[in-house]
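Trainee: below are the sequence and a predicted model; questions follow.
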Amino acid sequence: MIDELEFKIDLQSGRIDKILADFMPKTSRSQIQAWIKGGNLSVNGEVVKANYKVQLGDTLKLTIPEAEKINVTPENIPLDIVFEDDDLLVVNKPTGMVVHPSKGHLTGTLVNGLLYHVNTLSEGTAYVRPGIVHRIDMDTSGLLVVAKTNEAHQKLAEQLENHTMEREYYALVHGVISHEDGTIDAPIARMHIDRKKRTVAEGGKHAITHFEVVERFKNYTLVKLNLETGRTHQIRVHMKYIGHPVVGDPMYGPSETITGFGQFLHAATLGFVHPTTKETMHFEAPLPDYFADKLAELRKI
């Protein structure tokens, strides 16, 4: 069944996605943005984008499509759960695991495992993404926060959008970086010839990555990176852009690289304000064994 909701703006003004979030407190803002992106929201009869600024007197009409039945199968997949309470989980994802089902990856994902291990997850932004606030690539390991309720999802998503969620990564990259630190401020867009890949391009989405050198090797550098924005493949695209692609990256790295374990990229630190208790949460995950072993091997060269 398709629902149609109508709102009359007589008190508030501001971004339309934020206004709708106030009207619909039990619906995550990311879900609202997905509906808007899908063309399901009109203002005074005209379809608008999520950054539209509502004006007093505007009439908003939201068409909520019939929810697709979640046909993702719960699977008894071992999960490294670092923290869990009634609102959220923090999971340390291994390399090789896809975060949510997609074409070609319908089983064995983090979502499949979550549906088996917990009783409730937030709606997410699509029927195959319950609980998923943010993602990391299949061949990237490390920490993710997962929402159990829509309220928690919305507040965590807002921290992501406001760049107040702490996310720190370690990456082994090709080449020896001569300077100690740097900031990559370069917009990222989809490639026209291959829509699965991203590239730095004028007119792309704003993207900023900060990095500092941790250790140098003969032909490689270990770097620590902090994300100011969270674009798809951001670290991988930005490091390639400055001539130091991530080691083992099958999409953006050179053909001659260290292989066998996926890319050497690990989400090591995650910090955020708890959506209910308001406590500042901080989590760290050590480098996977294969990553630590490779660094030990490089130190001997």
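Mentor: Received it, and whenever you're ready, just let me know what you need.
Trainee: only C-alpha atoms for contact and neighbour calcs from this point on.
Mentor: Fine.
Trainee: right, and the helix or strand after the helix or strand where residue 92 lies?
Mentor: In this structure, residue 92 sits in strand 88-93 according to DSSP states H and E. Next in sequence after strand 88-93, counting helices and strands by DSSP H and E, comes helix 110-117.
Trainee: how far does that next one sit from the chain's center?
Mentor: A distance of 18 Å separates the C-alpha centroid of helix 110-117 from that of its chain, computed with C-alpha atoms, centre = their mean, to the nearest Å.
Trainee: how near is residue 177 to residue 122?
Mentor: Applying C-alpha to C-alpha, to the nearest Å, one obtains 42 Å for the distance of residue 177 from residue 122.
Trainee: please identify which of those two sits among more neighbours.
Mentor: When neighbours are counted by other C-alpha atoms under 10 Å, residue 177 and residue 122 differ, and residue 122 comes out ahead with 24 against 21.
Trainee: check contacts around that one.
Mentor: Listed by C-alpha atoms under 8 Å, 6 or more residues apart in numbering, the contact partners of residue 122 are 130-132, 147-150, 152-153.
Trainee: from residue 20, how far out is it?
Mentor: As it turns out, when the distance is counted by C-alpha to C-alpha, residue 122 lies 18 Å from residue 20.
Trainee: kindly report the same for residue 196.
Mentor: Spatial separation of residue 196 from residue 20 under the definition C-alpha to C-alpha is 31 Å.
Trainee: between the two, which one's more packed in?
Mentor: With neighbours defined as other C-alpha under 10 Å, residue 196 and residue 20 compare such that residue 20 has more, 17 against 10.
Trainee: can I assume that one sits in a helix?
Mentor: Yes - counting by DSSP: H, G, I helix; E, B strand; the rest coil, one finds residue 20 located in a helix.
Trainee: in three-state terms, label the nearest residue to it once chain neighbours are set aside for me.
Mentor: Leaving aside its chain neighbours, residue 20 sits nearest to residue 32 (7.4 Å; criterion: C-alpha to C-alpha, 6 or more residues apart in numbering). Residue 32 falls in the helix class when you classify it by three-state DSSP.
Trainee: same question, the one 3 residues further on
Mentor: Put simply, residue 35 is helix when judged by three-state DSSP.
Trainee: wait, it sits on residue 64?
Mentor: Yes - using C-alpha atoms under 8 Å, residue 35 and residue 64 qualify as a contacting pair, with a distance of 7.2 Å.
Trainee: which of these two has more residues huddled nearby?
Mentor: Counting neighbours by other C-alpha under 10 Å for residue 35 and for residue 64 shows that residue 35 has the greater number, 21 against 16.
Trainee: and the comparison structure, right after this:
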Amino acid sequence: MAVTYASRTLQVTDPADDGRRADVVLGRRMPGLSRRMARRMALDGHVRLDGRRIPPSARVRLGQVLEIVWSVHEPGEEPDESVEILAVTDDYVFAAKPAGMHTHRLRPDQPAALADYVARLHPECATASPDPREGGAVHRLDLETSGVVVFARHRKAWTAAREAFSRGAVAKRYLAICHAPPSWPPTGPSDLPGFVRPDDDDAVWVEAPIGRGPRRDRAAVSLRGPSARTRVRRVCTSPDGRYVLTALDLVTGRRHQARVHLAFLDMPIVGDVKYGPSDEIELPLLLHGTSIDLSPLAPKVEAPPSDAFVDFLAAHGMGDTGPASPSPPP
């Protein structure tokens, strides 16, 4: 992966910015950069004022020039073998995101993300989303999650897909290998009843709202949070009863929704140290976005699970990774 250096400059010309903090001005005026990111980059030594390195709290004056300088990790000439373009239509590009790679960069100086690889092959995606950081991505997967990600090829397609996601009109199927619950069907904690209901012998609906967690990097079931709906279907169980392969249909798209809802059922995903056993840090998160259906905007596209996912199933005597037939929400 090649490393070069890039910079962006901003001259302070608005009287409203005179005397304000550098990170505030950058977050307000520089497209695709939030104040939080500007502060972090200043703390890391990437922000200059009239050529001199400054802290995020430095005050700026009219006529001065702010500059951000960072190292750029560009995709190499040869594509990453773990990145696969699954399908391309006139409006969308479907790519397989490997675990451990961001969907798009959250900061300019982060390593190359999936959006960078997609833009190398389809440059039009880079300008399809209003926020240039997103590179046309119409949704995101967690860093640790693998699976299908959709990129728009132009602004109209991006807007249409985002509206479909907002309406809950996009069918998203995940596979997860979980720690088996004490019994089936799982019911959730006794002090929060009413959020889990059976669908059939092998499936339940989880309808627990999700809000902020105890830490910034976590979410949690919260009565104050927005509604969230997940259908959890048992596909197979390991012969020793320790693990269960599940197929998940996410009707909504809350932060860490699959992970939070499965932990709520007392069946956390294998390798999920945020919501499950903390001693599984050496294991990958065994959560995979196996398909996404944008119909009628685009056909359904699927991505096979990673080798690590398939190997875990084989090592524990579990069956096929093919998901069970989806059930539309009632």
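Mentor: On my side now, so go ahead. Being a predicted model, the structure only gives us computed values, none of them experimental.
Trainee: quick one: stretch 227-235 of the first structure aligns where in the second structure?
Mentor: Following TM-score structural alignment, the aligned partner range for stretch 227-235 of the first structure in the second structure is 250-258.
Trainee: and for that stretch, what's in contact with it?
Mentor: When contacts are taken as C-alpha under 8 Å, 6+ apart, the neighbours of stretch 250-258 of the second structure outside the stretch itself are 142, 165, 168-174, 210, 218-219, 227-231, 248, 329.
Trainee: just the buried residues from those, in PyMOL please.
Mentor: For the buried members of the contacts of stretch 250-258 of the second structure, the matching PyMOL selection, counting by 16 or more other C-alpha atoms under 10 Å, is:
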select buried, resi 142+165+169+170+171+172+173+174+210+219+227+228+229+230+231+248
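Trainee: mind checking which of the contacts of stretch 250-258 of the second structure are in strands?
Mentor: By the criterion of DSSP state E, membership of the contacts of stretch 250-258 of the second structure in strands covers 171-174, 210, 219, 230-231, 248.
Trainee: make a markdown table out of the residues you listed and add distance to residue 261 of the second structure.
Mentor: Below are those laid out as a markdown table (distance: C-alpha to C-alpha, whole Å):
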| residue | distance to residue 261 of the second structure |
| --- | --- |
| 171 | 18 |
| 172 | 15 |
| 173 | 15 |
| 174 | 13 |
| 210 | 9 |
| 219 | 10 |
| 230 | 7 |
| 231 | 10 |
| 248 | 10 |
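Trainee: what's the most distant pair in those?
Mentor: The most widely separated members of those are 171 and 219, with 22.4 Å between them, by C-alpha to C-alpha.
Trainee: now the strand or helix carrying residue 159 of the second structure: which residue numbers in the first structure?
Mentor: Taking DSSP H and E as the definition, one finds residue 159 of the second structure inside helix 155-167. Counting by TM-score structural alignment, helix 155-167 of the second structure falls onto residues 150-162 of the first structure.
Trainee: buried residues in that stretch?
Mentor: 150-158, 160.
Trainee: what do we get in the first structure for residue 179 of the second structure?
Mentor: Residue 179 of the second structure is assigned residue 174 in the first structure as its aligned equivalent, the criterion being TM-score structural alignment.
Trainee: report the separation between the two terminal residues of the match of stretch 227-235 of the first structure.
Mentor: Calculated as C-alpha to C-alpha, the first-to-last residue distance of stretch 250-258 of the second structure is 7 Å.
Trainee: quick revisit: in the second structure, what range does the strand holding residue 92 of the first structure match?
Mentor: The alignment of strand 88-93 of the first structure onto the second structure (TM-score structural alignment) spans residues 92-97.
Trainee: and the matching stretch against the first structure, how far off on average?
Mentor: After superposition onto the first structure, the mean distance of stretch 92-97 of the second structure to its aligned counterpart is 0.7 Å, using mean C-alpha distance after the TM-score superposition for the first structure.
Trainee: if we can go back for a sec, out of the contacts of residue 122 of the first structure, flag the one nearest to residue 288 of the first structure.
Mentor: For the contacts of residue 122 of the first structure, the minimum distance to residue 288 of the first structure (C-alpha to C-alpha) is 22.5 Å, reached by residue 132.
Trainee: can you pull the contacts of the closest one?
Mentor: Residues counted as contacts of residue 132 of the first structure (C-alpha under 8 Å, 6+ apart) are 100, 122, 124-125, 145-147.
Trainee: got a winner among the residues you listed for most neighbours?
Mentor: The most crowded member of the contacts of residue 132 of the first structure, judged by other C-alpha under 10 Å, is residue 147 (29 neighbours).
Trainee: ok, that residue touching residue 125?
Mentor: No - taking contact to mean C-alpha under 8 Å, the distance of 11.7 Å between residue 147 of the first structure and residue 125 leaves them out of contact.
Trainee: OK, contacts around residue 143 of the second structure?
Mentor: Neighbours of residue 143 of the second structure in contact, by C-alpha under 8 Å, 6+ apart: 99-103.
Trainee: tell me the one of those residues nearest residue 267 of the second structure?
Mentor: Closest to residue 267 of the second structure, out of all of these and judged by C-alpha to C-alpha, is residue 99, at 21.0 Å.
Trainee: quick one: the closest one from residue 113 of the second structure, how far?
Mentor: According to C-alpha to C-alpha, residue 99 of the second structure stands 11 Å off from residue 113 of the second structure.
Trainee: before we move on, what about residue 285 of the second structure?
Mentor: Taking C-alpha to C-alpha as the measure, residue 285 of the second structure and residue 113 of the second structure are separated by 19 Å.
Trainee: chain neighbours aside, what residue packs nearest to residue 152 of the first structure?
Mentor: Here the residue nearest residue 152 of the first structure, using C-alpha to C-alpha, 6+ apart, is residue 275, at 5.4 Å.
Trainee: count the residues that sit near the one you found.
Mentor: Using other C-alpha under 10 Å, residue 275 of the first structure is surrounded by 18 other residues.
Trainee: kindly report the same for residue 36 of the second structure.
Mentor: Residue 36 of the second structure has 15 nearby residues by other C-alpha under 10 Å.
Trainee: list the contacts for it?
Mentor: If a contact means C-alpha under 8 Å, 6+ apart, then residue 36 of the second structure has 23, 27 as its contacts.
Trainee: kindly report the same for residue 281 of the first structure.
Mentor: Shown in contact with residue 281 of the first structure (C-alpha under 8 Å, 6+ apart): 271-274.
Trainee: would you state the helices of the stretch 1-150 of the second structure in chain order?
Mentor: Secondary structure of the stretch 1-150 of the second structure (DSSP state H, counting those that start in this stretch): helices at 22-29, 35-43, 114-121.
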